[in-house]
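Trainee: Quick one: sequence and predicted model below, then my questions.
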Amino acid sequence: MFRHLTTIVRHCSTTVLRHQNNRYHRSTSYRHPKTPNPPSPPKPPKAPQKPQTFTFHDVTWEDPYSWMSSLQEKVAMRHMDMYMEQEEKYTEAVMSDTERLQTKLQSEMASRLNFDLSTPPVRWGPWLYYRRVEEGKQYPVLCRRLASLNEEFISHKSPSFGFDFTSGKRIEQKLLDYNQEAERFGGYAYEELSEISPDHKFLAYTMYDKDNDYFKLSVRNLNSGALCSKPHANHVSNLAWIKDGQALLYVVTDENKRPYRIYCSMIGSTDEDVFLINAADPFSGMALAWESEGIVHCILEHHQGYFYLFTDASKNGQTIDNHYLLRSPVDSSSNPRIWENVFIDSKDLVIEDVDFCKSHLVLITREGRTHGICSVALPLPDGKQAVHLQELQPYFLTLPKHVCNISPGPNYDYYSTTMRFTISSPVMPDAVVDYDCGGGGGKKWHHDGRRTKKQNSIRDYISCAKYLIEKEIVQENKLAGWGYSVGGLLVASAINCCPDLFRAAVLKVPFLDATNTLLYPILPLAATDYEEFGYPVDIDEFYAIRKISPYDNIQKDALYPAVLVSSSFNTRFGVWEAAKWVARVREQTIYDPKHPILLNLMTDIVEENRYLQCKESAMETAFLIKAMDE
């Protein structure tokens, strides 16, 4: 009985009477030790505000964080460095409880990477070119092997379908190891351009030099593996081989990173590279092939005595919705050159793209929402009259259902009858297809989502998000958005419009400050950027830009979803865009530690580094899981 009463006392939190020595007396109850209070959530840093007033088209606005983009002001950049350190510590603190999850995710992602991973081989002449990753290496190796010996080393045994690299090493030639290139360029390798010479003797390529913020041109001898003594050029934005590989053309940019000169370098020569074209006098020594008004898209091809021009230029002063194909004899003496239509215009069948080989013309087509690809034998009839496509007896390739986009691949071999292309579908992975020749809704559809109509693309995105919820494909409080670069503007604008629609979002190197960037570009912008978002000098387009700019349309006193914004110290990605948006969202919206706004700073370029890709993907996934569980 005594033991029973004692036990009760020990497990009771109130005062009880206990029997002892035939007397009753009051006993103080036992109390559980106090559970320690959970640590308070980390507080986000506050960026210094240094308001600056701007006025344009009689519209005046104040930007408290414009100092973040003052790259030439040393004081501002010191403040920026200090602020970035605070952001980095805050993100680490918020994500500290996901470290084990991130490690596990990264490990699982890395374990699923095939260490014999190879790109599909590209046939060019007698060689098959491809890139593959060796076990334990972060970057790929550019290789080639003779096509005539390839079949001997094809394995059909599970799990190593494809080329048997272990046995096939004796026929493989390594051309460039990007792991070694990483040692030359600050610990990582980021290649922008890569071209094999037509005689298969040289490789011209550009690597990003992070310390100097430009792409450096190198030419490598594929027989010896050594770098050629010239050309060695910086600020290179484009290149092309001529004279069957004896010479290389390359384009260099000015201080604003805009192309402005073309040089020619004779391989093996000790002469200085020849300066061909200057942007100040671009037509010097050149013959005009075609001219149009306004900004249009065009591709010029040369094939068996004809120039072919694929363009979306206006016809007879009327804007058209799609591309069309023209041709003109090379030896035409008319001035200006006369161009003739190849096909009769069709309202039903639209030509999306064209590609040429020696024996065939390949057309990527669209009929309504149905995409197709067909080949037409060359040469085309000599008659000057345009014809219907069906009159040329096109051969259409049978495709899977639900194909939403077809893109031409790297078809280097002009003499091959095999053409490569990629098909995309929402119900299947992208597929690379080799086609033996033997996206979107057209130009108007695209134009309805740009410039003064850019808001339409944001509405479409929101409609798709709501559709997923309405059809119960995703739970109402479990929807996340993800946007990269300009896609980051889309997602951020959708959040501004409907902050309660999303539970979380990931914005990678996003474009968020459209007004200031288009008005006062710090990094050089191309004409295509203004064609997409609008020219702020036009008052209507200026107002449209202001309306879609995520930085200028943050809802005050609203609860925003949890957002992870990733950017880079590398100014090529404009880290201030992300920093300004993060600071203003925190300033103007409701603070909730369960809805953190994080700025993740990437110090390296991750596109070509599989380890960094896994690390970034693991962090993003862990962030989304954490946000859904809060």
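Mentor: The structure has been received and is ready for your questions.
Trainee: Only C-alpha atoms from now on, for both contacts and neighbour counts.
Mentor: Will do.
Trainee: give me every residue that touches Tyr129.
Mentor: By Cα atoms under 8 Å, 6 or more residues apart in numbering, the contact set of Tyr129 is Pro121, Val122, Arg123, Leu142, Cys143, Arg144, Arg145.
Trainee: And here is the other one:
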Amino acid sequence: MALASLLNPKCSIKAYTFPLCVSLIPNISSSLFSSLCRGHPFSSPPDAPPVPKKVPFTVTAHGRTWQDPYHWMSDTNDHDLSEYLSRENSYAESFMADTHHLQRKLFCEMTSRMPTTISTPPERWGPWLYYQYIPEGKEYPVLCRKLDTERRGWVNTFLHYARRAFESEECLLDWNQIAEQYGYVHVGTCRISPDHNFLAYTLDITGHERFMLQIKDLRSGCLISKLAVDGVVSLAWAQDGNTLFYTVSDDNQRPYRVLCRRLGFHDMEDVPVFTESDSSYCVDITSTKDGKFITVNSNSRTSSEIYLIDAANPLDGLCRIRERVHGVQYFVEHHYGLFYVLTNAPLNENKDFSDGNYYLATSRVEDIQLANWQNVIVPGKDISIQDMDVFNGHLVLSINKKGSPTFCSINLPINVGYKEQLEIGNLNPWYFPLPANPCSVIPGSNHDFMSSVYRVVVSSLVMPDVIVDYDVSRHLYLIVQQDEVRNVSEGPVSWSFTWLWSIWGNFRKKLVCRPHDFT
């Protein structure tokens, strides 16, 4: 099972739709279950199932009124609730007593097929390699990093001589320690500062899905003490590595406000930056891939409005790109003085793209507020654009081609004349090779703007999950990790080769793989 990256998870700017979903637990037919239980007949439990008490309570909402006699169960601190749940658990234990042998057998068989260790392949960002793993005997992951001492260049040549001093693993966040302290842990979002000195993350220790903000100084390993903030949802760092923007939610769990915190100013209160008063809109905050701008995104189900913050001058205020228009959505990325805008705004009075057909436009930074957008890529026949990711030398598009999701890359910059419209096929795209069988493809965090490698997780019902790196500059791909399935007739390496070489079909000639990548 692949761990999701928490450094900067790629949030889809639009909802992905995949043809398949993967179940981690195999179905057991009723006939098989009955045959396994034969010889161990069920006996009736000694007592009748417990019945919860009813307490009269009237609910009124949206002009309607009804009775909810079980409303008292919403108070998790109620002693009667704890007592009732204990009686339910005792009844279930008694009812299932005759299946204990079968439960142990199924549990042992399923755990025997699980890998002994679960980890993610390292992901490079700047001079560091970030990765996660679950320690043996533990339930939760650990976020770690190591200096990447094998990269070329004079800086890394110097690091090569200091390799012995820097090659030790650095633990950034251990979920298990938090769980031991509080009994429960759920980390929502993690963000590493651009200078790699701080880790900001959101933490829930109650199970109520209300996350509090935590900031850790990675140089000292200590948390930065300040008044706790509750209900934090998303995070974004400015370029100085000391200014953090975050969103908070209201009582209805709607993210509605953006605040700014400056590290090192302990006496300064967090400053409100933006508040969304329309209850149909939710606010999200992120940064462009190159880190030049922070975007405050206010989105409803059908419309969007984006404000920009200069990441180099985070206290200079907001700049709205375009006033919200019903039915029009747009999302932005930045690339060397140009904004790339993915939108469904009408191209002209006679052509409306509000039905979900998105196109890509560009605008110079100084012209972005004038809505002076130059149309670059419009959907071709049987193609729709779903998402985009901008890097130093290439643009990655998530598209739907003839009803199937796929990805393609286009070299940047795109040299087109003003107002010229092109289809994707006119820009020499490289379509990512994917398995012939139906599958889902989920992008990784892909945080490094300077990278030419795009990482995805490929899931299918006919093979274990694989993590694939696509080298968009050389048009090659590498399977860097595959989920291990133990106790099968063939060993992990031969099993992987047998399946992958048959499933990846015509693309197998380009497959670059090493046996130790499958262990």
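Mentor: Right, received. Where do you want to start? Model, not experiment: these values are computed from the prediction.
Trainee: sorry, back to before: so which of the contacts of Tyr129 of structure 1 comes closest to Tyr214 of structure 1?
Mentor: Taking Cα to Cα as the measure, Leu142 is the one of the contacts of Tyr129 of structure 1 closest to Tyr214 of structure 1, at 22.4 Å.
Trainee: Now check structure 2 for the residue matching that closest one.
Mentor: Mapped onto structure 2 by TM-score structural alignment, Leu142 of structure 1 lines up with Leu143.
Trainee: now its match, what's its secondary structure?
Mentor: Assigned by DSSP: H, G, I helix; E, B strand; the rest coil, the conformation of Leu143 of structure 2 is strand.
Trainee: what's the closest non-adjacent residue to it?
Mentor: Excluding its sequence neighbours, the residue lying closest to Leu143 of structure 2 (Cα to Cα, 6 or more residues apart in numbering) is Gln132, at 4.6 Å.
Trainee: Thought Pro141 was touching that neighbour, still the case?
Mentor: Yes. Gln132 of structure 2 is in contact with Pro141 according to Cα atoms under 8 Å; the separation is 6.3 Å.
Trainee: okay, the two: which has more neighbours?
Mentor: Counting neighbours by other Cα atoms under 10 Å for Gln132 of structure 2 and for Pro141 shows that Gln132 has the greater number, 26 against 17.
Trainee: in which helix or strand would I find the more buried one?
Mentor: Using DSSP states H and E, Gln132 of structure 2 sits within strand 128-134.
Trainee: residues touching Ser265 of structure 1, list them.
Mentor: Counting by Cα under 8 Å, 6+ apart, Ser265 of structure 1 touches Lys230, Pro231, Ala247, Leu248, Leu249, Glu272, Asp273, Val274.
Trainee: What does the fourth one correspond to in structure 2?
Mentor: Residue correspondence, TM-score structural alignment: Leu248 of structure 1 in this structure matches Leu244 in structure 2.
Trainee: In terms of helices and strands, where is its match?
Mentor: strand 243-249.
Trainee: which residues in structure 1 does whichever helix or strand comes after that strand match up with?
Mentor: Next helix or strand after strand 243-249 of structure 2 toward the C-terminus (DSSP H and E): strand 255-262. Per TM-score structural alignment, the counterpart of strand 255-262 of structure 2 in structure 1 is residues 259-266.
Trainee: distance from the matching stretch to structure 2 after superposition?
Mentor: Here the mean offset of stretch 259-266 of structure 1 against structure 2 after fitting is 2.2 Å, by mean Cα distance after the TM-score superposition for structure 1.
Trainee: Can you point out the buried residues in that stretch?
Mentor: Buried residues in stretch 259-266 of structure 1, counted by 16 or more other Cα atoms under 10 Å: Pro259, Tyr260, Arg261, Ile262, Tyr263, Cys264, Ser265, Met266.
Trainee: Not counting sequence-adjacent ones, nearest residue to the third one?
Mentor: Same thing as Arg261 of structure 1. Leaving aside its sequence neighbours, Arg261 of structure 1 sits nearest to Asn278 (Cα to Cα, 6+ apart; 5.0 Å).
Trainee: Let me see the contact set for that neighbour.
Mentor: Tyr260, Arg261, Ile262.
Trainee: tell me which of the residues you listed is nearest to Gly294 of structure 1?
Mentor: Checking those against Gly294 of structure 1 by Cα to Cα gives Tyr260 as the nearest, at 20.4 Å.
Trainee: Spatially, which residue comes closest to the closest one, not counting chain neighbours?
Mentor: Ala279 (4.8 Å).
Trainee: And the helices in structure 1?
Mentor: Under the criterion DSSP state H, structure 1 carries helices at the ranges 2-10, 74-94, 99-111, 165-168, 178-184, 443-447, 455-470, 486-497, 514-519, 527-533, 539-548, 575-588, 610-629.
Trainee: Select, out of those helices, the one closest to Ser346 of structure 1.
Mentor: Nearest to Ser346 of structure 1, of all the helices of structure 1, is helix 443-447, at 14.8 Å by Cα to Cα.
Trainee: which residues in structure 2 does that closest one match up with?
Mentor: On the basis of TM-score structural alignment, helix 443-447 of structure 1 is assigned to no residues in structure 2.
Trainee: how about stretch 383-401 of structure 2: buried residues?
Mentor: Neighbour-count burial for stretch 383-401 of structure 2, counted by 16+ other Cα under 10 Å, picks out 383-400.
Trainee: residues in structure 1 aligned with that stretch?
Mentor: Taking TM-score structural alignment, stretch 383-401 of structure 2 hits residues 349-367 over in structure 1.
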